[in-house]
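Q: Please work out how this folds:
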Amino acid sequence: MRAHEAGWAHAEDGARGPAWLREPADTNALVEHLWSRTAVKVDGALEIGGVRVADLVAEHGSPAYVLDEVDFRARAAAFRDAFAAYDVFYAGKAFLSTTTARWVAEEGLFLDVCSGGELTVAERAGVDPGRIGFHGNNKTVEELTRAVDLGVGRIIVDSFAEIERLAAIVAERDTTARLLVRVTAGVEAHTHEYIATAHEDQKFGFSITSGDAFEAVRRVLAAPGLELLGLHSHIGSQIFDSSGFEVAARRVLALHARVLRDLAVEMPEMDLGGGFGIAYTTQDDPSEPAQLAAEMTAIVEHECRALGIAAPRLSIEPGRAIVGPSMCTVYEVGTVKQVALDGGAVRTYVSVDGGMSDNIRTALYDADYSCTLASRASQAPPMLARVVGKHCEAGDIVVKDEFLPADVAPGDLIAVPGTGAYCRSMASNYNHALRPPVIAVRDGATRVVVRRETVDDLLATDVGGMA
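A: Okay, the predicted model is just below:
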């Protein structure tokens, strides 16, 4: 596709859709691996958790995030069981609420947070602080103090300043804190530039190449009250194979072995991070947890044998891979517009009542999504469409290209799968939009997990008052 000076959203060749997108034989059918496990079509109408999406919208309004509790728990359990020899931390940044934090704990997972706000949600949910990991590249003194006072199980340190802050906090309280040192292994996963996090030129961690990582380990070991658990590495997001983990594990384990050799310290743990991919469209083919576990374990065991060291206890941090497929977003169609392009092509814009305020990923990452007509069956032929939002922004696109029935019309409901990760958690009030609710479904019943924002919520922080 040739570049367009106004950006990818205006490239004319897109009117024909990407090469991988195939016209469906039946627009009423679900592409099953894109949806949560209880999602089905009944007479063309989408049901999740035994609840008709149209009924859910009638009760709770649209747009709405629909969270399949059975699917969420099953995916959490699949990682727990596949990685039974590991500690599995659910990455709360993908999506966190008190309800999902409790589900995570009930399914036997640990919880990873990366801000004081996420830590507060975990505390409110009653999560055992000893089973919490605390990430972040710029944790404040207040956040670190709170983590120490709560007894957070491990703090992943990200800078020399943070090591000094923690040393002062534990000295003042005459206590200890358990730490991992986040390192950058110089490995860039095959993913979008903005979400690849293990290359050198970025804000996270200590570089192994420059020697900063070894120096960070040395400083932690020299500080009274700081207990070093091990090293932490994260190579990116939406990763579909283990090759990136292989290179990163080799470099991180080499540092692990150097610490043992030069400082006579055997660190008991190592975290290989998360970033496991999910299927957003038919072009995605993610690995199952069991396959990932087998491959990653083999990689670590092989490298440890080569280095002549014992394997540390491993941990991972799936977030998207658990909650991503467990949630979809339901919208109501407001307008359908056909726009003539050069060369006789036509693009059909299907505008819905949400957009980049509830899913920024398409605009931010050029992410791809799929969708389906959710409220009825259609006998109309497939039509290539672009699903767009209602915001005052040309890049306000939800689904760049997908086949919908040609009779899609105002009042229809459209559902977009795979919106559990980084959609509600990155949602905004752009154009003063009200953020949608999260509605959990199970066994024919609905439960509000996060309520819809109201106009009162929107105005609560506006202290200007009435004119």
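Q: Going by C-alpha atoms from here, please, whenever you check contacts or count neighbours.
A: Fine.
Q: ok, longest helix in the chain?
A: Longest helix of the chain, by residue count under DSSP state H: helix 243-263.
Q: buried sites along that one?
A: For helix 243-263, a neighbour-count test (16 or more other CA atoms under 10 Å) marks 244-259 as buried.
Q: which one of these sits closest to L384?
A: G244 (35.4 Å; CA to CA).
Q: now the helices for the stretch 151-300 of the chain?
A: Ranges of helices in the stretch 151-300 of the chain, per DSSP state H, counting those that start in this stretch, are 160-173, 212-222, 243-263, 289-307.
Q: What angle do helix 160-173 and the second one make with each other?
A: Orientation of helix 212-222 against helix 160-173 (axes from the mean of the first three to the mean of the last three CA atoms, to 10 degrees) gives an angle of 10 degrees.
Q: And for helix 212-222, what's in contact with it?
A: Contacts to helix 212-222, defined as CA atoms under 8 Å, 6 or more residues apart in numbering, come from residues 159-160, 163, 181-183, 206-208, 226-228, 255, 259, 263.
Q: Just want the angle from it to helix 243-263.
A: Using the same axes, to 10 degrees, helix 212-222 lies at 50 degrees relative to helix 243-263.
Q: Show me what counts as buried in helix 212-222.
A: Under the neighbour-count criterion of 16+ other CA under 10 Å, helix 212-222 has 212-214, 216-217, 220 buried.
Q: From these, pick the one nearest G133.
A: V220 (17.3 Å).
Q: For T281, see how far away the closest one is.
A: Using CA to CA, to the nearest Å, we find V220 at a distance of 44 Å from T281.
Q: now do V51
A: 24 Å.
Q: how about the helices in the stretch 1-150 of the chain?
A: Under DSSP H, counting those that start in this stretch, the stretch 1-150 of the chain gives helices at 53-60, 69-82, 98-106, 116-124, 141-150.
Q: A39 contacts I48, doesn't it?
A: Yes. Using CA atoms under 8 Å, A39 makes contact with I48 at a distance of 4.3 Å.
Q: Please give the structure of this sequence too, so both can be compared:
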Amino acid sequence: MRAHPAGALHAEGYGAPAWLSVPADVNALVPGLWSATASRGEDGALRVGGLDVAAIAAEHGTAAYVLDEVDFRARARAFRDAFDAAFADACGGADVYYAAKAFTCTAVARWLAEEGLSYDACTGGELAVGLRGGMPPERMLLHGNNKSDAEIARAVRAGLGRVVVDNLGDVDRIADAAAAHGVRQGVLVRVTVGVEAHTHSYIATAHEDQKFGLSLAGGDAAAAVAAVLARPELDLRGLHSHIGSQIFDVAGFEVAARRVLGLHAAVAREHGHAMPELDLGGGFGVAYTTQHDPLTPEQLAKGMAEVVVEACAALRVPVPRISVEPGRAIAGPSTFTLYRVGTVKDVELDGGARRRYVAVDGGMSDNIRTALYDADYSATLAGRASSAPPVLSRVVGKHCESGDVVVKDEFLPGDVGPGDLLAVPGTGAYCRSMANQYNHVPRPPVVAVRDGVARAVVRRETEEDLLALDVG
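A: Next up, the predicted model:
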């Protein structure tokens, strides 16, 4: 990280990063960053789902998250089919739980149910959305390191297939809720396996010094397993492991799977309980810029299947039914954020270099990830094509904050100006989920597009919505 009192984004002498090269065609859409139906029309304007972005902006305004329904469904099916096929011979297939934290709404939950996926909720709110969207409760699980008694009771009452034990206290609380409702509740025990994913420290979740799960090395996971088996109200379905987010290879999963399968085998050996399932979590990466090269669902599934089958053979245990939890990899590339440019400003840097600041009608309220994680994004002039030469630009928002940066570095046409439409791809995961009301800016809508029709699946927040929360 470059040192500067106002943050790394403001360090002296900072120019374009090494991975960002001057484009041969500033109008070209970089493959891998955009959804399946995104393209340039004959007039050079960006189109998605059969619609020109100008038409979307005219009907729904800007800023707006534009969600390609065809692409979202196709990515969901790709994970479903790839993992089911890769594990078919080993254990009869696999289950894909969509990680709702990436982005959820009732329409998305309905799409997932229709495409045969399951649903992973972390809170009562995400649980409520899944149920309202028609997701069968037996295909849902509830995570959380600090689940409330009310959330646990709601999950049990609704008939959720799995509730994840994240700490020793969860065991009795879930069992007591099951007893109160006269059911036997399926549970998974989340294991911290000591594997640190090669990702930002805030989103690496399997090393020991963090809030999630029960330590494998420290014996807490084994203690939780014993505690679950001592409560007849609970059905120990299996173990759960998650090593982080934005992961681009299967090496971390290989180490994690071997370690958690070691406990899986020990439980069968010492307790005589053959757990039928193993959840290996998610965290599969996506491409935000040209520096990212994610694996396909088929590559991920094949690699993980090889690891699991080999480890189970070495341990002489049957391969359990495998589950995975993609969220970002489905939602992320399916959506771009559509902005309108307000102001353009040139700033001189050290050595005579210049950077252009392009300000849009959104910012860190609709995409906090750049400020929070030092995340990289791309951008393109969306409303038209341009023959102007590319200029190193920084896309910033409208908020009263120096860290209000959406895209740190991008080459945009030199004639970008007020009124132009700008699109930032790869914003389907976590941007709307983490959206906020900083400076009392209402949150944008989520506009789903398909077959030439655009419809809001999450409406735009209004000032009336903001004021309605004030009391007095």
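Q: other SSEs contacting the longest helix of the first structure?
A: In terms of contacts (3 or more CA pairs under 8 Å, 6 or more residues apart in numbering; DSSP states H and E), helix 243-263 of the first structure is packed against helix 212-222, strand 226-233, helix 289-307.
Q: Which one of those lies nearest to R102 of the first structure?
A: When those are compared by CA to CA, helix 289-307 sits nearest R102 of the first structure, at 21.6 Å.
Q: what's the matching range in the second structure for the closest one?
A: Helix 289-307 of the first structure corresponds to residues 297-315 in the second structure, going by TM-score structural alignment.
Q: mean deviation (superposed) between that stretch and the first structure, please.
A: Here stretch 297-315 of the second structure, set against the first structure after superposition, deviates by a mean of 0.5 Å using mean CA distance after the TM-score superposition for the first structure.
Q: which parts of that stretch are buried?
A: 297-305, 307-309, 311-312.
Q: likewise stretch 397-404 of the first structure?
A: Applying 16+ other CA under 10 Å to stretch 397-404 of the first structure flags 397-404 as buried.
Q: In the second structure, point out the residues matching that stretch.
A: The aligned range for stretch 397-404 of the first structure is 405-412, by TM-score structural alignment.
Q: what angle sits between the strand of greatest length in the first structure and helix 53-60?
A: Identified as the longest strand of the first structure according to DSSP state E is strand 327-340. In terms of direction (the same axes, to 10 degrees), strand 327-340 of the first structure departs from helix 53-60 by 100 degrees.
Q: list the helices and strands strand 327-340 of the first structure packs on?
A: strand 64-68, strand 346-352, strand 413-417.
Q: ranking these by burial, who's on top?
A: strand 64-68 (a mean of 28; mean count of other CA atoms under 10 Å).
Q: with the second structure superposed, average distance for it?
A: Strand 64-68 of the first structure sits 0.2 Å off on average (mean CA distance after the TM-score superposition for the first structure).
Q: which ones are touching the equivalent of V457 of the second structure over in the first structure?
A: By TM-score structural alignment, V457 of the second structure lines up with V449 in the first structure. Applying CA under 8 Å, 6+ apart to V449 of the first structure gives the contacts 97, 99, 437-440.
Q: Check the mean deviation of the one helix or strand V449 of the first structure maps to from the second structure.
A: Using DSSP states H and E, V449 of the first structure sits in strand 445-450. Compared with the second structure after fitting, strand 445-450 of the first structure has a mean deviation of 0.7 Å; criterion: mean CA distance after the TM-score superposition for the first structure.
Q: Quick one: distance of the following helix or strand past that strand to the chain centre.
A: Next along the chain after strand 445-450 of the first structure, taking DSSP H and E as the criterion, comes helix 455-460. Computed by CA atoms, centre = their mean, to the nearest Å, the chain-centroid distance of helix 455-460 of the first structure equals 28 Å.
Q: before we move on, what about stretch 157-166 of the second structure?
A: With CA atoms, centre = their mean, you get 21 Å for stretch 157-166 of the second structure.
Q: which bit of the first structure covers that stretch?
A: The aligned range for stretch 157-166 of the second structure is 149-158, by TM-score structural alignment.
Q: Any buried residues in that stretch, and which?
A: In terms of neighbour count (16+ other CA under 10 Å), stretch 149-158 of the first structure has its buried residues at 149, 151-158.
Q: do the same with stretch 91-98 of the second structure
A: Buried-residue list, stretch 91-98 of the second structure, by 16+ other CA under 10 Å: 91, 93-98.
Q: again with stretch 384-392 of the first structure
A: Buried, per 16+ other CA under 10 Å, within stretch 384-392 of the first structure: 384-391.
Q: between those, which is closest to I360 of the first structure?
A: G389 (10.6 Å).
Q: residue contacts, the closest residue to the closest one other than its chain neighbours?
A: Closest residue to G389 of the first structure apart from its sequence neighbours, by CA to CA, 6 or more residues apart in numbering: G355 at 3.8 Å. For G355 of the first structure, the contact set (CA under 8 Å, 6+ apart) comprises 388-391, 396-398.
Q: can you rerun that using 10 Å?
A: Counting by CA atoms under 10 Å, 6 or more residues apart in numbering, G355 of the first structure touches 63, 331, 362-363, 387-391, 393, 395-399, 427, 430, 433.
Q: Next one: A345 of the first structure from W20 of the first structure, what distance?
A: Distance from A345 of the first structure to W20 of the first structure, by CA to CA: 19 Å.
Q: The two: who's more crowded?
A: Shown here are A345 of the first structure and W20; by other CA atoms under 10 Å, A345 has more neighbours (13 against 9).
Q: Same list (the helices of the stretch 1-150 of the first structure) but as a markdown table, adding distance to L458 of the first structure.
A: Formatted as a markdown table, the helices of the stretch 1-150 of the first structure follow (distance: least, CA to CA, whole Å):
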| stretch | distance to L458 of the first structure |
| --- | --- |
| helix 53-60 | 19 |
| helix 69-82 | 29 |
| helix 98-106 | 22 |
| helix 116-124 | 19 |
| helix 141-150 | 27 |
